[in-house]
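J.: Show me the folded form of this:
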Amino acid sequence: MKLLKTTFAALMVTSAAVTAAAACETTLRSSDTHPDGYPTVEAVKYIGEQLKEQTGDRLCIEVFHSAQLGEEKDTIEQTQFGVIDMNRVSLGPFNNIIEETQIPSLPYIFRSVEHMHTVMDGEIGQQILDAFSDHDLVGLAFYDGGSRSFYNSEKPIKSMDDLAGMKFRVMQSDMFVDMVSALGANATPMPYGEVYSSIQTGVIDGAENNWPSYDSSGHFEVAKYYTLDQHLIVPEVLVMAKSSFEKLSAEDQELIKQIAKDSVPVMRELWEAREKESEARVREAGVEIVTDIDKTPFIEAMAPVYEKYVTSDKLKAMVEAIQATE
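T.: Purely as a prediction, here's the structure:
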């Protein structure tokens, strides 16, 4: 019933865009939970502009931002059914669906953002994109999700001891629940759109995210303590419904794949600028930011998470390959 409701909502919102996209023969509907102007939203708009220009108005993309088509878990299902044509989603919600996505979602798997770029732009990244094909999806490109850190409404977190017993929202991923539990805190999976009110009302103490999301969501208004532990550097992924993809000609399929890859440096440039803007805005708002923190105990606490999720020879080889990547 929930899927039917969200599907109906998606169709209603889509119908409102038909007039705007009437100039195109085919308009692809793309979803994003982030607000208009966010780097991922603008990157998909770039794809749409290039696609429209290079196909002579045959193909266009209409981007529905701000979770207009639903929260990420619901939009994944809609994309698998072909109700939504394209979708920008965090890798976290895919962890329980596609095992390969668990590896770049592991805490502290990447040494830096640059390390993540090298890995995801290479053979390992392509291997993970290919894995989407068994789940009625086509993996197109990886975008940046920044480094994620804890923020809360109660106190500055300066060590693992400070996390004990606190309640943090995490994405709907078993791995992220286990990560928070390994640090001694309590994890509460919930949709992104419910976090602000949940912190405000005390249902949870805080959450974890990157600078732009912490800023654009307004979470810094209700959670004024931010600790740069940078436990996750999780890429985000742009996928397409396999049913929508297969309706296109081979030439158009290759064109979409190429333009999606071309959008990655565009997104990264926007992301870097947005991170700086968001950090400055948050600091100006008087948020207490903890930067001097020993990450070693955090990293060591992740041993049981790796043991639980890196089980097959394939996944172990992937971890080893990432760690060996310079």
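J.: Could you use CA atoms for every contact and neighbour count after this?
T.: Fine.
J.: Now do the strands in the stretch 151-300 of the chain.
T.: 167-170, 186-189, 206-209, 225-232, 236-241, 288-290 (DSSP state E, counting those that start in this stretch).
J.: With distance to residue 151 and mean neighbour count added, can I get those strands in TSV?
T.: TSV is the format used below for the strands of the stretch 151-300 of the chain (distance: least, CA to CA, whole Å; neighbours: other CA atoms under 10 Å):
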stretch	distance to residue 151	mean neighbour count
strand 167-170	9	25
strand 186-189	13	20
strand 206-209	6	26
strand 225-232	4	22
strand 236-241	21	24
strand 288-290	9	16
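J.: Turn these into TSV, columns for distance to residue 134.
T.: Formatted as TSV, the strands of the stretch 151-300 of the chain follow (distance: least, CA to CA, whole Å):
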stretch	distance to residue 134
strand 167-170	26
strand 186-189	26
strand 206-209	29
strand 225-232	26
strand 236-241	12
strand 288-290	42
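J.: Quick one, which of these gets closest to residue 43.
T.: strand 236-241 (10.1 Å; CA to CA).
J.: any idea which residue sits dead centre in this structure?
T.: The geometric centre of the chain, computed from its C-alpha atoms, lies nearest to residue 90 (CA atoms, centre = their mean), at 2.1 Å.
J.: For residue 68, which three-state class applies?
T.: coil (DSSP: H, G, I helix; E, B strand; the rest coil).
J.: OK, contacts around it?
T.: Residue 68 makes contact with 10, 13, 31, 32, 33, according to CA atoms under 8 Å, 6 or more residues apart in numbering.
J.: Identify the farthest-apart pair in those residues.
T.: Top of the distance list for the contacts of residue 68 (CA to CA): 13 and 33, 14.2 Å.
J.: which one of the two has more residues nearby?
T.: residue 33 (24 against 13; other CA atoms under 10 Å).
J.: Helix or strand: which one has that one?
T.: Assessed by DSSP states H and E, residue 33 sits outside every helix and strand.
J.: thinking again about what came up before, surely the residue nearest to the centre of the chain touches residue 236?
T.: Yes - when contacts are counted by CA atoms under 8 Å, residue 90 is listed as touching residue 236 (4.4 Å).
J.: what do the two both touch?
T.: Joint contacts of residue 90 and residue 236 (CA under 8 Å, 6+ apart) are residue 145.
J.: which ones are touching the nearest residue to residue 279 once chain neighbours are set aside?
T.: In this structure, residue 279 finds its nearest non-sequential neighbour in residue 211, 5.9 Å apart by CA to CA, 6 or more residues apart in numbering. Applying CA under 8 Å, 6+ apart, we find residue 211 in contact with 146, 148, 275, 278, 279.
J.: Residue 50: neighbour count?
T.: 21.
J.: meant to ask about residue 326
T.: Neighbour tally, residue 326, other CA under 10 Å: 10.
J.: Could I get the contacting residues of it?
T.: Per CA under 8 Å, 6+ apart, neighbours of residue 326: 115, 118.
J.: before we go on, could you also do this sequence so I can check it against the first one:
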Amino acid sequence: MFKLVIPTLLASTALVSAANACETTLRSSDTHPDGYPTVVAVERMGEMLEERSEGRLCIEVFHSAQLGEEKDTIEQTQFGVIDMNRVSLGPFNNIIEETQVPSLPYIFRSVEHMHKVMDGPVGQQILDAFGDHDLVGLAFYDGGSRSFYNSEKPITSMADMEGMKFRVMQSDMFVDMVSALGANATPMPYGEVYSGIQTGVIDGAENNWPSYDSSGHFEVAKYYTMDEHLIVPEVLVMSRTAFDGLSAEDQELVRQAAKDSVPVMRELWAAREAESEAKVREAGVEIVTDIDKTPFIEAMVPVYEKYVTSPVLQQMVQDIQATE
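T.: Got it, this is the predicted structure:
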């Protein structure tokens, strides 16, 4: 009995001591699991912050949706219940107009183009927009590029997509995107995609390398076309209440540590993508890389006309397209 209890007490005491070592411990939420690139990046940010603040500031990361799903944690962060939050941009689309633009299909020509945009004036404009919603935008992380995959044939042009059925997320914009490409969009829960492809209910779906791998979809959909129609970044935000509770010096330390965590996250994400790509290639997946995206991009004109309606969004789209 004592042999079991004593180590447990010692471990608990160590955790409490570690948490109490800092004057202020910021609670940060993430829906991704332990070890995921975004989780590790915020943990690294916490290490930088603790060192640079000489122990005044620490970050405790609650991964695996321990504090709730993204919609709930956004509200908790706005109310100051949660100090920091790593969230996909999608849930912000109906809250902050500017976040809709990076969610548009083919808005970015490549991952490198996305990095250039989000690291520049447009990215800062989007981060600043969080200020009107009781949040402080700190940094953008990668969420990967999404491409189409299917069980029928290699897709090398829009003509190949004609009449095919693709699963999409529950999003009007994504349904309209697939329709504009000549295919049929089928919104369905992520967990039903594998059997849907296997039984022929759908021909394929779309996602990034790690998800295509971890879901096992590559086992039933062995054609992957790197059209990169969506390259949507993720965002790290802080509660305005928590941020305002810090001194000006510590606020600057938080902002800088967040920026310095970005290259850490990108390196981890690139490694994870490469690992997944290597795995599916080894499994015999046929991957189409030589594809002319121009017709795909031109097909998005009616989608942009429907969703890019305000002068602010229209200007942002122009600024992104002008970024070399």
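J.: What would you report as the TM-score here?
T.: The TM-score (TM-score structural alignment, normalised by the length of the second structure) is 0.83; 305 aligned residues with a CA RMSD of 2.7 Å.
J.: and the gap between the aligned partner of the residue nearest to residue 279 of the first structure in the second structure and residue 116 of the second structure?
T.: Correspondence of residue 211 of the first structure to the second structure, assessed by TM-score structural alignment: residue 209. As defined by CA to CA, to the nearest Å, residue 209 of the second structure lies at a distance of 22 Å from residue 116 of the second structure.
J.: for residue 300 of the second structure, same thing?
T.: Taking CA to CA, one finds residue 300 of the second structure at 22 Å from residue 116 of the second structure.
J.: what about those two, which has more around it?
T.: Using other CA under 10 Å, the more surrounded residue of residue 300 of the second structure and residue 116 is residue 300, with 21 against 17.
J.: which one in the first structure is aligned with that one?
T.: So residue 300 of the second structure corresponds to residue 302, using TM-score structural alignment.
J.: nearest spatial neighbour of residue 221 of the second structure, skipping sequence neighbours?
T.: Per CA to CA, 6+ apart, closest to residue 221 of the second structure is residue 151, 4.0 Å.
J.: which residues sit in contact with the one you found?
T.: 197, 203, 204, 220, 221, 222, 223.
J.: Take those residues and write them to TSV, including distance to residue 285 of the second structure.
T.: Converted to TSV, those look like this (distance: CA to CA, whole Å):
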residue	distance to residue 285 of the second structure
197	15
203	15
204	14
220	10
221	8
222	5
223	6
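J.: For those residues, which single residue is the most surrounded?
T.: The contacts of residue 151 of the second structure, ranked by neighbours (other CA under 10 Å): first place residue 204, 28 neighbours.
J.: ok, now which ones touch that residue?
T.: Neighbouring residues of residue 204 of the second structure by CA under 8 Å, 6+ apart: 148, 149, 150, 151, 165, 166, 167, 197, 221.
J.: again with residue 142 of the first structure
T.: 120, 125, 235, 236, 237, 238, 264.
J.: Check residue 13 of the first structure too.
T.: Residue 13 of the first structure touches 68, 69, counting by CA under 8 Å, 6+ apart.
J.: And the aligned residue in the first structure for residue 31 of the second structure, how close does it get to residue 232 of the first structure?
T.: Alignment note: residue 31 of the second structure maps to residue 33 in the first structure; criterion TM-score structural alignment. According to CA to CA, residue 33 of the first structure and residue 232 of the first structure sit 19 Å apart.
J.: Next: residue 139 of the first structure.
T.: For residue 139 of the first structure relative to residue 232 of the first structure (CA to CA), the value is 21 Å.
J.: Over to residue 94 of the first structure?
T.: Residue 94 of the first structure is 15 Å from residue 232 of the first structure, by CA to CA.
J.: And for residue 17 of the first structure?
T.: Distance from residue 17 of the first structure to residue 232 of the first structure, by CA to CA: 36 Å.
J.: so the longest helix along the first structure aligns onto which residues of the second structure?
T.: Taking DSSP state H as the criterion, the first structure has its longest helix at helix 250-284. On the basis of TM-score structural alignment, helix 250-284 of the first structure is assigned to residues 248-282 in the second structure.
J.: Check which residues of that stretch are buried.
T.: For stretch 248-282 of the second structure, burial by neighbour count (16 or more other CA atoms under 10 Å) applies to 250, 253-262, 264-266, 268-269, 272-273, 276-277, 279-280.
J.: Where in the second structure does stretch 130-142 of the first structure align, residue-wise?
T.: Against the second structure, stretch 130-142 of the first structure falls on residues 128-140 (TM-score structural alignment).
J.: end-to-end on that stretch?
T.: End-to-end for stretch 128-140 of the second structure, by CA to CA: 12 Å.
J.: Quick check: residue 69 of the first structure touching residue 31?
T.: Yes - contact status for residue 69 of the first structure versus residue 31: in contact at 6.4 Å, counting by CA under 8 Å.
J.: Could you name every residue contacting both of those two?
T.: By CA under 8 Å, 6+ apart, the residues touching both residue 69 of the first structure and residue 31 are residue 75.
J.: Mind checking which of these two has more residues around it?
T.: Shown here are residue 69 of the first structure and residue 31; by other CA under 10 Å, residue 31 has more neighbours (29 against 26).
J.: Show me where the first structure has its helices.
T.: Under DSSP H, the first structure gives helices at 2-17, 39-54, 72-81, 113-120, 123-130, 174-182, 195-200, 211-216, 242-246, 250-284, 296-300, 303-309, 313-324.
J.: hang on, the earlier thing: after superposition, how close is the match of helix 250-284 of the first structure to the first structure?
T.: By mean CA distance after the TM-score superposition for the first structure, the fitted stretch 248-282 of the second structure averages 1.5 Å away from its aligned residues in the first structure.
J.: Distance from that stretch to the middle of the chain?
T.: In terms of CA atoms, centre = their mean, to the nearest Å, the centre of stretch 248-282 of the second structure is set 11 Å apart from its chain centre.
J.: Then stretch 235-242 of the first structure?
T.: 10 Å.
J.: what does stretch 25-45 of the first structure give?
T.: Between the mean C-alpha position of stretch 25-45 of the first structure and that of its chain there is a distance of 14 Å (CA atoms, centre = their mean).
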